[in-house]
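Peer 1: would you be able to build a 3D model of this:
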Amino acid sequence: MSKNIIITGTSRGIGFELVHLLADQGHNVLALSRNAKPISNLHFDNISSFSFDLCNEDDYQKVVDFVKSEWNHVDVLINNAGAILNKPFAETTFKDFEKVYRTNVFGVSELTRTVLPFMKSDGHVVTISSMGGIQGSMKFPGLSAYSSSKAAVITMTELLAEEYKESGPQFNVLALGAVQTEMLEEAFPGYKAPTTAIEMARYIQDFALTGNKYYNGKVLQVSNSTP
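Peer 2: Predicted coordinates for the structure are as follows:
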């Protein structure tokens, strides 16, 4: 049975692959990214897309209007978009931290809050975090804003699962290890990851559709390497 699925951060990498994997399965996908062009160039009847910036408060109404007019309900929300900053802490300004947190924490929170009224009891909110956000995991210099923001959404997910445990939907986090994407290249220039974007997208695809039968309020560490 086809589901209505919203994915952020779809212009490249894992998000781009996810959109097409899920659309190929017959699901209806709303692909959100600041740059809508890569998605809109590919003609699938069941993919919708428009430009959406997690940091722009006015853009959230566009999501509400779309769901009301096209779908009525949302089955799965995948918070995949992320901003990365690799900079020595001594040079990281208030504005730098704010920019990363606006996308990685506040944006995840606001889009989730926006979509929740349209989700059923068996809906699934999947947030993509990072191994860098796991307490006790190996940490790397220069990623103070990024990794701490990824830790924040893990705790937020646990809180939402608790708050909505009677009514649903379910909330889970996937903390990803290294995946060969443009974002990885920004964080670790020259590092070659053992996992490709399409391989990780296939894992997330399956988890988003079925993981909430087995998990709620959990963080799964999806990593086979360090970083």
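Peer 1: switch to C-alpha atoms for all contacts and neighbour counts from now on
Peer 2: Will do.
Peer 1: show me where this protein has helices.
Peer 2: Counting by DSSP state H, residue ranges of the helices within the chain are 13-24, 37-40, 59-66, 94-101, 108-115, 144-163, 182-187, 197-210.
Peer 1: most tightly packed of these?
Peer 2: Comparing these on average neighbours per residue, with mean count of other C-alpha atoms under 10 Å, the densest one is helix 13-24 at a mean of 21.
Peer 1: outside of that one, which residues touch it?
Peer 2: 7-10, 28-29, 31, 39, 44, 46-47, 80-81, 181-182, 197-198, 200-202, 204-205 (C-alpha atoms under 8 Å, 6 or more residues apart in numbering).
Peer 1: same question for stretch 100-118.
Peer 2: Stretch 100-118 is contacted from outside by 54-55, 60, 63-64, 67, 72-74, 77, 79, 81-85, 125, 127, 145-146, 149-150, 152-153, 169, using C-alpha under 8 Å, 6+ apart.
Peer 1: spatially central residue for this structure, please.
Peer 2: In the chain, the centroid-proximal residue (C-alpha atoms, centre = their mean) is Asn80; its distance is 1.7 Å.
Peer 1: how close does Pro88 get to Phe97?
Peer 2: 12 Å (C-alpha to C-alpha, to the nearest Å).
Peer 1: now the second one, please; I'll put the structures next to each other:
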Amino acid sequence: MKSKNIVITGTSRGIGYELVLLFANAGHQVLALSRKTPQELINHPNVTCLAVDLTNESELEQVSGFLEKTWKKVDVLIHNAGSLLHKPFEQITSTEFIRIYQVNVFAVASLTQKCIPFMSKNSHVVTISSMGGIQGSVKFPGLAAYSSSKGAVITLSELLAEEYKEQGIAFNVLALGAVNTEMLQEAFPGYQAPVSAKEMADYIYNFALTGNTYFNGKVLQVSASTP
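Peer 2: Have a look, this model is predicted:
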């Protein structure tokens, strides 16, 4: 397969980290975006790491600068970064609510705006959402901010698929069930999800490269269980 330029967020650990290695080891060029940069990724010849706070508009300019000067094009953008808050609704502060939306929704919109000028026909934007954001799915107490933000980003992706369909840029969402990541363990200590970060990364890897051939503006539920 011809080498592609892949932008991935939330790459310091979990699914994002595994995705970077999958793409880079397969010969693709990867721009890894996270606040922390693991040494293994920094040392990989096919990986460029940028230490970026996705909620900081000025820091996102680093991405625009890199794309304009170096790559000139983006083939795949994977919005993997996320923030999870497990807390009773009445105890969630407005600051906490806003922070969840800044990471899970506003940052997705902002980074997409930075990448769109470098995307063309057959480019693919994949947003990682959650089963909790699916209308009619089983909901869990304590996830008001998180799940509602994941629902918002689903609608955003559907709208962008319509807005950019004439340009041939596909937008799809993968709504994941529980994956055994550090983020999940921090929010739900002791809970063992049935799928590992590596296993989910394998699925996302293949979908990011080929899913736009069959889907645009779709939400695929990727879960073998509830949650």
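Peer 1: on that earlier part again, distance to Ala175 of structure 1 added to the helices of structure 1, as TSV?
Peer 2: Listed next are those as TSV, based on distance: least, C-alpha to C-alpha, whole Å:
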stretch	distance to Ala175 of structure 1
helix 13-24	13
helix 37-40	25
helix 59-66	25
helix 94-101	17
helix 108-115	15
helix 144-163	8
helix 182-187	14
helix 197-210	11
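Peer 1: Gln221 of structure 1 is nearest to which of those?
Peer 2: With C-alpha to C-alpha, the closest approach to Gln221 of structure 1 among the helices of structure 1 belongs to helix 144-163: 11.2 Å.
Peer 1: what's the average distance of that closest one to structure 2?
Peer 2: Average distance, helix 144-163 of structure 1 versus aligned residues of structure 2 after superposition (mean C-alpha distance after the TM-score superposition for structure 1): 0.4 Å.
Peer 1: residues in structure 2 aligned with that helix?
Peer 2: Counting by TM-score structural alignment, helix 144-163 of structure 1 lines up with residues 144-163 of structure 2.
Peer 1: what comes into contact with the matching stretch?
Peer 2: Contacts of stretch 144-163 of structure 2 (C-alpha under 8 Å, 6+ apart): 83-86, 89, 97, 100-101, 104-105, 108, 127, 129-130, 132-135, 169-173, 216-219.
Peer 1: for burial, what's the neighbour tally of Trp116 of structure 1?
Peer 2: Small correction: residue 116 of structure 1 is Leu, not Trp. For Leu116 of structure 1, the count of nearby residues is 19 (other C-alpha atoms under 10 Å).
Peer 1: cool, Ser225 of structure 1 as well?
Peer 2: Ser225 of structure 1: 13 surrounding residues under other C-alpha under 10 Å.
Peer 1: what does it align to in structure 2?
Peer 2: Using TM-score structural alignment, the partner of Ser225 of structure 1 in structure 2 is Ser225.
Peer 1: return the residues in contact with that match.
Peer 2: With contacts defined as C-alpha under 8 Å, 6+ apart, Ser225 of structure 2 is in contact with Gly177.
Peer 1: state the distance from it to Ala175 of structure 2.
Peer 2: Noted for Ser225 of structure 2: a distance of 12 Å to Ala175 of structure 2, by C-alpha to C-alpha.
Peer 1: state the distance from Leu21 of structure 2 to Met131 of structure 2.
Peer 2: In terms of C-alpha to C-alpha, Leu21 of structure 2 sits 25 Å off from Met131 of structure 2.
Peer 1: go on, His86 of structure 2?
Peer 2: 15 Å.
Peer 1: the more surrounded of these two?
Peer 2: In this view His86 of structure 2 and Met131 are compared by other C-alpha under 10 Å, and Met131 has more residues nearby, 24 against 17.
Peer 1: surely the more buried one and Leu176 touch.
Peer 2: Yes - shown here, Met131 of structure 2 and Leu176 form a contact pair, counting by C-alpha atoms under 8 Å, at 5.5 Å.
Peer 1: Met173 of structure 1 against Val219, yeah?
Peer 2: Check again: residue 173 of structure 1 is Val, not Met. Yes - taking C-alpha under 8 Å as the contact criterion, Val173 of structure 1 and Val219 are neighbours in contact, 4.6 Å apart.
Peer 1: so between these two, which is more surrounded?
Peer 2: Comparing Val173 of structure 1 with Val219 by other C-alpha under 10 Å, the one with more neighbours is Val173, at 27 against 21.
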